[in-house]
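Trainee: the following block contains a protein sequence and its predicted model.
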Amino acid sequence: MQEQHAFPFLREILLFLALAGILIPLLQRLRVNQVLGFLAVGVLLGPFGLGRLAQDVAPLGLFTFPNNDNVAMLAELGVLFLMFMIGLELSAARLWAMRRWVFGTGSAQVLLCAALIGGAAYVLVDGRLDAALVLGLVLSLSSTAVVMQLLAESQRTASPLGQAAFAVLMLQDLAVVPILILVEALSKHGAGTDTNVAVVALAAMAKAAIAIALIYLVGGKVVHPLFRAFARHRQPDVFMALILLSTFGIAALSALAGLSMALGALIAGLLLAETEFKHEVELMIEPFKGLLMGLFFMTVGMGMDALQIVHAPLWLACAVFGLVALKGLVIAPLLRLSGLPWGRAIEGGLLLGQGGEFAFIVIGYAVASKLLDGALGARVMLAVGLSLFITPLLARLGHAIGERWAERARAKDARHDEAALDEARGRVIIAGFGRVGQQLAKLLTAQNIPYVAFENDAKLVSQLHADGVPVYFGNASRSELLRRVHAADAPAIVLTMDHPTSALQAVRGIRREFPDVRLYARSRDEKHARALKKAGADVVVPETLEASLQLSAFVLEGMGLDERIVDDIVDRERDQFAAALDDTPGHV
């Protein structure tokens, strides 16, 4: 009897799960970008890598993917869930909060890059407008997966550059919708017939917009009540079933409307992003997120023929360099116009200069529908893949340029600050500009008492200094810094820093260099207060004492004592503590 396999592609699924189980923790340990790791494995083990040797070397068949058709289904699943996860992150509130960056800078970037890249591609595709339009639009997009992971690894997603890059990537993710619609419309119109491309595109957009609106409205009327009805049972299996039903159901509706299933999965994500179940959905799919991303990028790698690098090295080198250079030259000025300094704008241009993961989806559709020649499509996808591989290097180069530019700006600001510090005679000096230092500065300003402040947190100093606050980066225990602001003539020096050791060192240094200046210090507790007093501080205020006295005052007033009596009690306790500190051995 002939052997029957009830479960198709079982070997491929098992091999992928085994690779994912090894790769994900290994890449994390080695701090290698997961996207690039899965791409590389796909290239190595795919039909254009070791898989092509599987027929001659039988054991290789167990550890490779010799037939790309066998993983096509897995690739489709990867595409659907990638689109779903992107839709889940594109909430209307988030888009509106960053609307200037998203719809201003992001739209300008996509349109300008698409026009320039499309113009260059027009020559490559023998003057075919439809193919040039598709290439221009799809290559204007960058890789959300790679860029955001690089920013997360360097802990800069919340930085101005991180927020700007995220906003541009959000617009690019939205742009996938019209691009997918356009590719489908042009493929149905007929490859190579350019005469009415604009008319066909507009008509297709209008029809697709109506279909998407209907799917969105119908989906919203069904999905939200469905989740609300069944989620109250708080059963994880039911919740996961609803997520899968929504994704595949709306993808199927999209296919019935003549649109791609990937677009339907994106709509499913958008629908759930606007519900109160968004965060629960994110938690449910979080364990599968890396796996599904790996599935997508591994199958993408399997479709890349690395031997093309040998056959057309010059073409690929020019394509990769030209793509990165052109996008960088467009993105950097746009980021500068939007408010980033030149150094960070150039860094952003290099960071976003690669092609994006959507290129693999869209170019695959374009080749299948004969919009693009298969050989050209394969080369373009390889060029995009190579641009992804060099992105970490481009990011490091961009960061080095940004830091160098920032150092020059800081040096210029330092020269300006030196002039400002030379004029800071007769001001109260605040050392440490956290919550206590800022509160003191607010009270001094209200009484028109001038001050100058120092703080070790460079980010905080940059933010406040840009707003005109007289705060400078530096350590107040350094005598040369204090001499610069004429500490000997200061009416008072106030130490508000958090770190006990830093405060103690500052008191000793100040008292040694400026014995006559009035010195106030904030202490962590009684023990720290005694150490500061012994080191030479005139007045020490412990945080714990003041908090306990204020709390005690509220309690005593609540028990019916007169406010003046309570004030006398609190003042007496404060005086007793101050007297005890004055008796500290060794105090001068």
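Mentor: Looks like it arrived, so ask away.
Trainee: alpha carbons only for contacts and neighbour counts from here, please
Mentor: OK.
Trainee: tell me the helices and strands packed up against the strand or helix carrying Ala132.
Mentor: Secondary structure assigned from DSSP states H and E places Ala132 in helix 129-139. With contacts taken as 3 or more C-alpha pairs under 8 Å, 6 or more residues apart in numbering; DSSP states H and E, helix 129-139 sits against helix 107-124, helix 160-189, helix 358-368.
Trainee: the next helix or strand after it versus helix 358-368: what angle between them?
Mentor: Next in sequence after helix 129-139, counting helices and strands by DSSP H and E, comes helix 144-153. Taking axes from the mean of the first three to the mean of the last three C-alpha atoms, to 10 degrees, one finds helix 144-153 and helix 358-368 inclined to each other by 170 degrees.
Trainee: list the buried residues for helix 144-153?
Mentor: For helix 144-153, the neighbour count (16 or more other C-alpha atoms under 10 Å) marks 144-151 as buried.
Trainee: and the angle from it to helix 160-189?
Mentor: 170 degrees.
Trainee: what's the spacing between stretch 200-213 and its chain's center?
Mentor: 32 Å (C-alpha atoms, centre = their mean, to the nearest Å).
Trainee: repeat for stretch 500-514
Mentor: Mean-position distance between stretch 500-514 and its chain equals 41 Å (C-alpha atoms, centre = their mean).
Trainee: list the contacts for Tyr216?
Mentor: Listed by C-alpha atoms under 8 Å, 6 or more residues apart in numbering, the contact partners of Tyr216 are 267, 271.
Trainee: that one and Ile250, how far apart?
Mentor: Remark: distance between Tyr216 and Ile250 (C-alpha to C-alpha, to the nearest Å) = 9 Å.
Trainee: can you count the residues close to Ala400?
Mentor: For Ala400, the neighbour count with other C-alpha atoms under 10 Å is 15.
Trainee: what's the answer for Asp422, then?
Mentor: If you count neighbours by other C-alpha under 10 Å, Asp422 ends up with 12.
Trainee: tell me which helix or strand comes right after the strand or helix carrying Ala375.
Mentor: Following DSSP H and E, one finds Ala375 within helix 374-389. Per DSSP H and E, the first helix or strand lying C-terminal to helix 374-389 is helix 391-422.
Trainee: same for the helix or strand just after that following helix, what does it pack against?
Mentor: From helix 391-422 onward toward the C-terminus, using DSSP H and E, the following helix or strand is strand 428-431. Contacts defined by 3+ C-alpha pairs under 8 Å, 6+ apart place strand 428-431 against strand 451-455, strand 493-495.
Trainee: so which residue is smack in the middle of this structure?
Mentor: Among the residues of the chain, the one closest to the centroid is Thr157, at 3.4 Å (C-alpha atoms, centre = their mean).
Trainee: may I see the buried residues of the helix holding Ala375?
Mentor: 377-389.
Trainee: below is structure B, check it against A:
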Amino acid sequence: MAVVSGIILNKLKIPAIIGYIVTGTLTAYIFGFRVEDSVDLNEAAELGIVFLMFMIGLDFSFKKITQMKQEVLLFGGLQIGISIAVFYAICHYLIGFNLDTSIILASAVSLSSTAIVLKSLNETNQTKTPYGMAAVGILVFQDIAVIPILLMIKLLSNQDLSMSEMLLSTGVSAVIVLLLLMLPGRFLARIVLRSSAKMKTDEIFVGTVFLIVLGSAYLSKYFGFSLSLGAFLAGMLVSNSPFKHQVASVLVYFRDLLLGVFFITIGMQVDAIFLAKYFIVVLLLVALMLLIKTLIMFAFLSLLRKAKVAMRIALSLSQIGEFSFAIFLLASQHKILNLGLDGGILNGIFGSEFVASITPNEIYQFLTLMVIFSMIATPFILDRLDLCVKFALKIFRIPLKIAKIGSKVGLNQKSQTEHSYEVVICGYGALGKKVLEFFSGCDVTTLVVDSNYERVEEGIKKGCNIVYGNITDKMIFREIGIQKTKVVILCVESPLAIEKACRHIMDISHLVRVIAQTDEETIEADLRGIGLYAVINGSREIAEILANSALEAIKESKEMGINREEENQ
């Protein structure tokens, strides 16, 4: 059902996430199946978040934070801090939730959707623009903030221990997890990845990656933390290794598939009758929430970026993210998400009878539907972002050309963090080494990709910029950012690998100039048909060189013979 709805929605240019959610809702009503009926389905859905956090960890490092310290620390910190404060005030004083519930709800609402926004930024190649960098920086900070939020839920849930005892217990457990994962875990992860890579068997490598991700996740869970925390740390372990890009290319399909299951389980929680009854109210609440989040972010971003860029960032991150469901679920499991209303301003406006008539299940449905509808609205906003920005600035009567403090800093940081390669060399065999040796005397940035780990190790020892990766897998080219590369040189022997790699590259971008070599004329014709920049037939080139050398030798021999005849005469 999800596949069929995904195909139909794709034809209509409607985001697939809507198809997953609709599939979940229909499944619940047609087959009478509810997500709470299946522990296995809940765990499978949670794995989607686990793999998402692992992929985020792959792109995370302290070096990256120092390069994007303004976007991550300043923008992210302000967004989380101000958003939690504003939504806490709304939840506690306006709506009437108790202290613990207000903190949890405010924390959940302050988060944005990493899955949707990052996918859009990658597809439109805007991750390195001032707008994209700021959005990514805030998302990175939010993803890191999920960890203390989940720890906070654990602290609030244990009423038997005092706060000091709980902090001490949590701190000791955190140190143990960090020591296990960061010290032996780093070396063990690299050893098992190196061993599986040397076996040259794809299924062994995939199994090894799964072992690292799930092993780290469940180790974290064993010590009382979330699966996501362990997966995030595991991603950090692999992020600085030559396996990073190949690991990411292997897991991306599993991540997307399991995230699809996650969104299906979200759809199963929707009460269609409730939605039909309160559809207008839900839309109004979603619109109000989007407006508040947009204004919060625009208020401080406009002081540090141009108005147009600030509004783009604010609109892009105005939704509630997928981690909010995980926060709601964990808080519910620990029985600290009390959705009973204590009064607040609503009590004074509508009366105690109206407030008492709102059940916790109805409040949970409102929260769930607000998250879902905000996520559904996001792809439409991102697809029409320029129009939305222009409309919003016009409504608020904000000039487009106002350059605020820090806008030039953002532009300068773009050039510092831009990380692309002019030439990518596929294969580090005898030919690849000769090609790379030629470029060593040129002012050209290069990256080498090879699936033979012995050669990768050799390249690393020689100081080459080389990564482990299988060029027959399309995702490896996406992971290394092939669309930003000027030239790709294929220095591999397998005709099948050459043809697959060429098709993958051309599918991603027709602007990349691909140069390949082959000895087979049929393969040469196929490669030229794909539209490569140049195809070198090695046998023909060598034959031509040999024949020309022979002709020169014959010519020299004849000249020497004439000279000898003249001497004899």
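Mentor: Ah, there it is. As the structure is a prediction and not an experimental result, all values here were calculated from the model.
Trainee: ok so, going back, my guess is the residue nearest to the centre of structure 1 meets Met148, correct?
Mentor: Yes. Using C-alpha atoms under 8 Å, Thr157 of structure 1 is in contact with Met148, at 7.3 Å.
Trainee: shared neighbours of the two, anything?
Mentor: Common neighbours of Thr157 of structure 1 and Met148 (C-alpha under 8 Å, 6+ apart) are Phe166.
Trainee: need the contact list for whatever residue of structure 1 lines up with Gln79 of structure 2.
Mentor: Residue pairing (TM-score structural alignment): Gln79 of structure 2 is matched to Gln109 of structure 1. If you count contacts by C-alpha under 8 Å, 6+ apart, Gln109 of structure 1 has them with 140, 168, 330-331, 334.
Trainee: Glu274 of structure 1 too?
Mentor: With C-alpha under 8 Å, 6+ apart as the criterion, the residues that contact Glu274 of structure 1 are 91-92.
Trainee: from Asp413 of structure 1, how far out is it?
Mentor: Taken as C-alpha to C-alpha, the span from Glu274 of structure 1 to Asp413 of structure 1 is 45 Å.
Trainee: likewise Thr105 of structure 1?
Mentor: To Asp413 of structure 1, Thr105 of structure 1 is 28 Å away according to C-alpha to C-alpha.
Trainee: can you tell me which of the helices and strands packed on strand 428-431 of structure 1 is most buried?
Mentor: Mean neighbours per residue, mean count of other C-alpha atoms under 10 Å, is largest over these for strand 493-495, with a mean of 26.
Trainee: ok, Glu165 of structure 2 to Val172 of structure 2 distance?
Mentor: Glu165 of structure 2 sits 11 Å away from Val172 of structure 2 when distances are taken as C-alpha to C-alpha.
Trainee: returning to that earlier point: which member of the buried residues of helix 374-389 of structure 1 is positioned nearest Ala93 of structure 1?
Mentor: Nearest to Ala93 of structure 1 among the buried residues of helix 374-389 of structure 1 is Leu388, at 30.2 Å by C-alpha to C-alpha.
Trainee: the closest one maps to what in structure 2?
Mentor: So, by TM-score structural alignment, Leu388 of structure 1 is matched to Met375.
Trainee: and the residue nearest to Cys388 of structure 2 when sequence neighbours are not counted, how many neighbours?
Mentor: Excluding the flanking residues, the one nearest Cys388 of structure 2 by C-alpha to C-alpha, 6 or more residues apart in numbering is Ile381, at 6.9 Å. When neighbours are defined as other C-alpha under 10 Å, Ile381 of structure 2 has 17 of them.
Trainee: ok, Ile381 of structure 2 - contacts?
Mentor: With contact set as C-alpha under 8 Å, 6+ apart, Ile381 of structure 2 has these partners: 315-316, 388.
Trainee: which parts of the helix or strand hosting Phe187 of structure 2 are buried?
Mentor: Here Phe187 of structure 2 is covered by helix 184-199, with elements defined by DSSP H and E. Under the neighbour-count criterion of 16+ other C-alpha under 10 Å, helix 184-199 of structure 2 has 185-186, 189-190, 192-194, 196-197 buried.
Trainee: and if you look at stretch 249-258 of structure 2?
Mentor: Residues of stretch 249-258 of structure 2 classed as buried: 249-252, 255-256, 258 (neighbour count, 16+ other C-alpha under 10 Å).
Trainee: one more: stretch 33-50 of structure 2?
Mentor: For stretch 33-50 of structure 2, by 16+ other C-alpha under 10 Å, it's 34-35, 41, 44-50.
Trainee: how near is Leu202 of structure 1 to Ala208 of structure 1?
Mentor: As judged by C-alpha to C-alpha, Leu202 of structure 1 and Ala208 of structure 1 stand 10 Å apart.
Trainee: swap in Leu397 of structure 1?
Mentor: For Leu397 of structure 1 relative to Ala208 of structure 1 (C-alpha to C-alpha), the value is 42 Å.
Trainee: same question, Ser369 of structure 1
Mentor: As judged by C-alpha to C-alpha, Ser369 of structure 1 and Ala208 of structure 1 stand 18 Å apart.
Trainee: just Gln28 of structure 1 next, same as before
Mentor: Distance, Gln28 of structure 1 to Ala208 of structure 1, by C-alpha to C-alpha: 41 Å.
Trainee: more crowded one of these two?
Mentor: Applying other C-alpha under 10 Å to Gln28 of structure 1 and Ala208 shows that Ala208 carries more neighbours, namely 21 against 11.
Trainee: can you tell me the element that one falls in?
Mentor: helix 197-230.
Trainee: counting by contacts, list what the helix or strand following that helix packs against.
Mentor: Moving toward the C-terminus from helix 197-230 of structure 1, the next helix or strand (DSSP H and E) is helix 236-256. Identification of packing neighbours for helix 236-256 of structure 1 by 3+ C-alpha pairs under 8 Å, 6+ apart yields helix 197-230, helix 261-273, helix 278-302.
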